[in-house]
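Asks: Would you be able to build a 3D model of this:
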Amino acid sequence: MHVIKNGKVYNDETGNLTKTSVENGITYDDDDNVVVMRALSFKTFAEFADEEPKNWLIEGVIALDEDSTWFGKDGGGKSTLIDDIAVHVASRRDWRGHKFNRDETESCGVIIFATERAALHRRRLEAYKIRDNLPGNLPIAVIAESINLCDPDCVEIVSDTIYDFERKNNCTVGLVIIDSWSKALGGCDENLAATQNYACGNLTKIRDRHFNNRFHFLTVGHPGKDGTKGERGNSAKRAHMDLAVCINKGVAEVVKANDIVLGALATFEPQEFTVTRGAEKVGTYDIPERSFTVSILAPYSPAAAPVTREARPLVFEPTGKNAEALAVLKRVIASHGQDGAVSMDLWKAELFNADLLPGKNPRVPFARFKNSLRQHIIADNNFVRLNSQSQQTHRPSHSLHP
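Replies: Modelled structure (predicted):
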């Protein structure tokens, strides 16, 4: 009935300017019809049948027009795993048993905003190129310049960078990686819901500037001190994300998802790979042969690393004083244990001797130790023993620093 242009009301049939009046905050035309000035767009129930199914980039892993968070302890292989995904997307290959779901003739670009260790990303990607005999012009870019997702200018900066990359590489970007999330917040407090909501909202605004391309944002994060409680920072980020994946001990595990099964998504093993650059002459300078070694993921083998979607507990190694408290318990069990257990009082006394508990009111800090170490100990009837299942799990080393 009406068309709004530059704040003016026009008749949608004649195109003529319509006179309006305002009463009690409501705008009316000459026929006393309500003029809708600021309504939000909507779809009706009848239109839901036209809704397209989810548009997968990698089946069951990466969907276009969605955001995900992948987090894990330092040295757990999360950035290495992300580089592996990036290479498979850019080379249009299936990833660890999950089908690449795009037109194989279409060039699918990947941009990595490496807010930390950009050079390491580049070395890993070079190692993949040599090991997997990949083309030298894969559409992957690593950006070392910092971004601030809490600055409104980031919407234009990031989206213009994507446009520029697509134009110069004749591709369509399908995956945008931010590694790491906390470094992309411009120093704002990640423990505030306002910070996380503002940054996540800017991801949506960046995507909205690309009308014909609904790429996936993959963010990389860290777990909190108690790794069992999820990613570090305010939970508003997790609420925004369509997919949350915890990377721990060679397993990428889905811990939150909209429409896929929770549990193990992929298993992986690290592989050391050495890249050697031959001697060369640059001008009058003779540059000798040099090499570097990085950790990448070993090639996927369905027989060696089957993917199961059964949920399993995530086990994190304790750090700081929690690690010291667990070490004290191991020593006490080794010297005084009976059937692999000691009394809570004995453990508490040894914690006091190790200056890990205060002389006054030790009850609360002792309870914190027990709670933080609940994956690693079994407490029963005032006795405590080690959780053998936790102790048998070995964390492989995934990070090298060439």
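
Asks: contacts, neighbours, all on C-alpha from now
Replies: Fine.

Asks: so what secondary structure elements neighbour the helix or strand containing residue 368?
Replies: Residue 368 is part of helix 363-372, with elements assigned from DSSP states H and E. Of the remaining helices and strands, those touching helix 363-372 by 3 or more Cα pairs under 8 Å, 6 or more residues apart in numbering; DSSP states H and E are helix 320-336.

Asks: make it 10 Å
Replies: On a contact count with 3 or more Cα pairs under 10 Å, 6 or more residues apart in numbering; DSSP states H and E, helix 363-372 meets helix 320-336, helix 344-353, strand 377-380.

Asks: Could you identify the helix or strand that succeeds the shortest one?
Replies: On the C-terminal side of strand 377-380, the nearest following helix or strand under DSSP H and E is strand 383-386.

Asks: all strands for the stretch 101-250 of the chain, in order.
Replies: According to DSSP state E, counting those that start in this stretch, the stretch 101-250 of the chain carries its strands in the segments 108-114, 140-143, 172-179, 216-221, 243-248.

Asks: Off-centre distance for the fourth one?
Replies: Spelled out, that is strand 216-221. Centroid separation for strand 216-221 versus its chain: 4 Å, with Cα atoms, centre = their mean, to the nearest Å.

Asks: isn't there a helix covering residue 4?
Replies: No: using DSSP: H, G, I helix; E, B strand; the rest coil, the assignment for residue 4 is strand, not a helix.

Asks: The structure of the following sequence is requested for comparison with the preceding one:
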Amino acid sequence: MNPTDLSLDDLDRAEAEIETGKRGMRFDQIGSFEPNAPSFLIQDVLERDSQAGVIGDSGSGKTFAVLSLAACIATGKPFAGHSVAHSGPVLYAAGEGRAGLVRRFHAWAKANGVDPLNVPLYLADRGAGLIDADQIAELRAAVRKVAQLHGVPVILIVDTWARALSGADENSAADAGQAIAVLDELRREYGGMTTLVIHHLGAADKTRGRGSTALKAALDSEFLVARNQSSTILLTATKTKDGPTPAPMAFELEDVFLKTLEDGRKVSSAWARPVEYVAESRPAGKNQSVALEVLKQLYAAQKQTLDGAGFAGREALVLVSDWRQACEAAGLDRRRFSEVKASLVDSGKVFLEGPHALLDADAVSGAASESGGTIVPPGRRTHSAMSEIGVSDAFGHFGQNPKGGR
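Replies: Okay, the predicted model is just below:
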């Protein structure tokens, strides 16, 4: 309902319900709350009572990775070396490929020595609709039934975001906001439950989910799934709202024989087996070399500015938007930036955290030596106040200024 459509009777009715304690909100003095450490589902990876997202192209292995995550949460088994801090019922609402999910789960269970019938992982008979009122009611009733029979779910997985928004505009912030509100309400109703959505990448920019950015803005954490040149599945954090960024995780698909049918056909599938993450080292192309050098110089320039302003201990951070402008000023075709950025992220030379681009440890050391200071590399960043210095402060390194500035 549009706020302008509210009548005085509607407002009076709402206020009466608030007075009787049926509904309402309140403000509490913030100092009365004790600061607590984050409560995790998967230690240092996925928080309880949070909204998470996993993005990736078709064929990237995102469903394999998420199914492994779901099974580990349901059974309490470690996920890619991270302990499961809170296990419990897991809900998986898939809008497509349910038969394949069943085979993949049985492959995971067999490979991990788990009886499939003892795993509290529940697969919905249809996708989760987050727009249509009838579908929302069906979802809420289905979640409630599992909670009554098996205990409060610890996570609800929605696969995929596009199917959940069926009948709506994926590019609309209003439609995305409505769907997010449904998930928020479910999390409030089942305190501590996390919701996770699986989403496809955009056609042009392979570093972000397609459609409205309202989804990513609402996420507490986001992970990108991609394959490297060896077909290893890489799970990399692209957003962490609070706390340190998890280190990248790697998986390889391992085939598992399941059974032989009466007609002699064999049924098999695969599961995402955790392996050690190794950043690929491959020769950088000309554009990648230019972009990487630009980012190093932006880091060095920003560090010098911070040191000169008396903030020697402050983190040096570079906005992706500033990096893009600097690359264009250095001669890189603006149409190639997204491709070059994705290539550097995939190779492990650059990490993305929110709006910032971070260098790997080796590149950070080089940038620090140029500035004569110390830059905090990914994985060792603190939570001091973050200063953002415009790209114009660093353009002395390139001998020109961007058009229009910031």
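
Asks: Okay, buried residues for the helix holding residue 368 of structure 1 please.
Replies: 366, 369, 370, 372 (16 or more other Cα atoms under 10 Å).

Asks: Tell me which residue lies nearest the centroid of structure 2.
Replies: Centroid-nearest residue in structure 2, with Cα atoms, centre = their mean: residue 222, separated by 0.8 Å.

Asks: my guess is it contacts residue 52, does it?
Replies: Yes: here residue 222 of structure 2 lies in contact with residue 52, judged by Cα atoms under 10 Å, at a distance of 5.7 Å.

Asks: Next, show the common contact partners of these two.
Replies: Both residue 222 of structure 2 and residue 52 are in contact with 46, 196, 197, 198, 216, 239, 240, where contact means Cα atoms under 10 Å, 6 or more residues apart in numbering.

Asks: Just the buried residues of those.
Replies: For those, buried by 16+ other Cα under 10 Å: 46, 196, 197, 198, 216, 239, 240.

Asks: Now compare those residues and name the two farthest from each other.
Replies: 198 and 240 (16.4 Å; Cα to Cα).

Asks: residues contacting the residue mapped onto residue 107 of structure 2 from structure 1?
Replies: Residue pairing (TM-score structural alignment): residue 107 of structure 2 is matched to residue 127 of structure 1. By Cα under 10 Å, 6+ apart, residue 127 of structure 1 lies in contact with 121, 133, 272, 273, 274, 275, 276, 292, 293, 294, 295, 296.

Asks: Return the subset of these lying in strands.
Replies: 272, 273, 274, 275, 276, 292, 293, 294, 295, 296 (DSSP state E).

Asks: mind listing the helices for the stretch 301-406 of structure 2?
Replies: For the stretch 301-406 of structure 2, the helices defined by DSSP state H, counting those that start in this stretch cover 320-329, 337-346, 361-371.

Asks: Out of those helices, flag the one nearest residue 251 of structure 2.
Replies: For residue 251 of structure 2, the closest of these is helix 337-346, at 14.7 Å, according to Cα to Cα.

Asks: Identify the residues contacting that closest one?
Replies: 204-208, 226-229, 234, 236, 238, 279-280, 284-292, 320, 323-325, 327-328, 332, 347-352, 357-360.

Asks: can we see that at 7 Å?
Replies: The contact list for helix 337-346 of structure 2 (Cα atoms under 7 Å, 6 or more residues apart in numbering) reads 205, 206, 207, 228, 287, 288, 324, 350, 351.

Asks: Now do that helix: distance to the chain's middle.
Replies: Relative to its chain's centre, helix 337-346 of structure 2 lies at 18 Å (Cα atoms, centre = their mean).

Asks: Check stretch 82-89 of structure 2 too.
Replies: Here stretch 82-89 of structure 2 is found 18 Å from its chain centre; the criterion is Cα atoms, centre = their mean.

Asks: and that stretch, which residues are buried?
Replies: By 16+ other Cα under 10 Å, the buried positions in stretch 82-89 of structure 2 come out as 83, 84, 85, 86, 87, 88, 89.

Asks: aligned partner of the last one in structure 1?
Replies: Taking TM-score structural alignment, residue 89 of structure 2 has residue 109 as its aligned residue in structure 1.

Asks: Now do the contacts for that match.
Replies: 90, 139, 140, 171, 172, 173, 174, 175.

Asks: Kindly report the same for residue 219 of structure 1.
Replies: 68, 69, 70, 177, 178, 179, 180, 181.

Asks: ok, so what distance separates the last one from residue 75 of structure 1?
Replies: Yep, that's residue 181 of structure 1 we're talking about. Counting by Cα to Cα, to the nearest Å, the gap between residue 181 of structure 1 and residue 75 of structure 1 amounts to 17 Å.

Asks: quick one: which of those two has more around it?
Replies: Set residue 181 of structure 1 next to residue 75 and count neighbours by other Cα atoms under 10 Å: residue 181 wins out with 25 against 16.

Asks: residue boundaries of the helices in the stretch 51-200 of structure 2?
Replies: Counting by DSSP H, counting those that start in this stretch, the stretch 51-200 of structure 2 has helices at residues 62-75, 98-111, 133-150, 161-164, 173-189.

Asks: and the angle from the second one to helix 62-75?
Replies: Read that as helix 98-111 of structure 2. On the basis of axes from the mean of the first three to the mean of the last three Cα atoms, to 10 degrees, helix 98-111 of structure 2 is oriented at 50 degrees to helix 62-75.

Asks: Quick one: average offset of helix 98-111 of structure 2 versus structure 1, please.
Replies: Taken over the aligned residues, the distance from helix 98-111 of structure 2 to structure 1 averages 1.1 Å (mean Cα distance after the TM-score superposition for structure 1).

Asks: List the buried residues for that helix?
Replies: By 16+ other Cα under 10 Å, the buried positions in helix 98-111 of structure 2 come out as 98, 101, 103, 104, 105, 106, 107, 108, 109, 110, 111.
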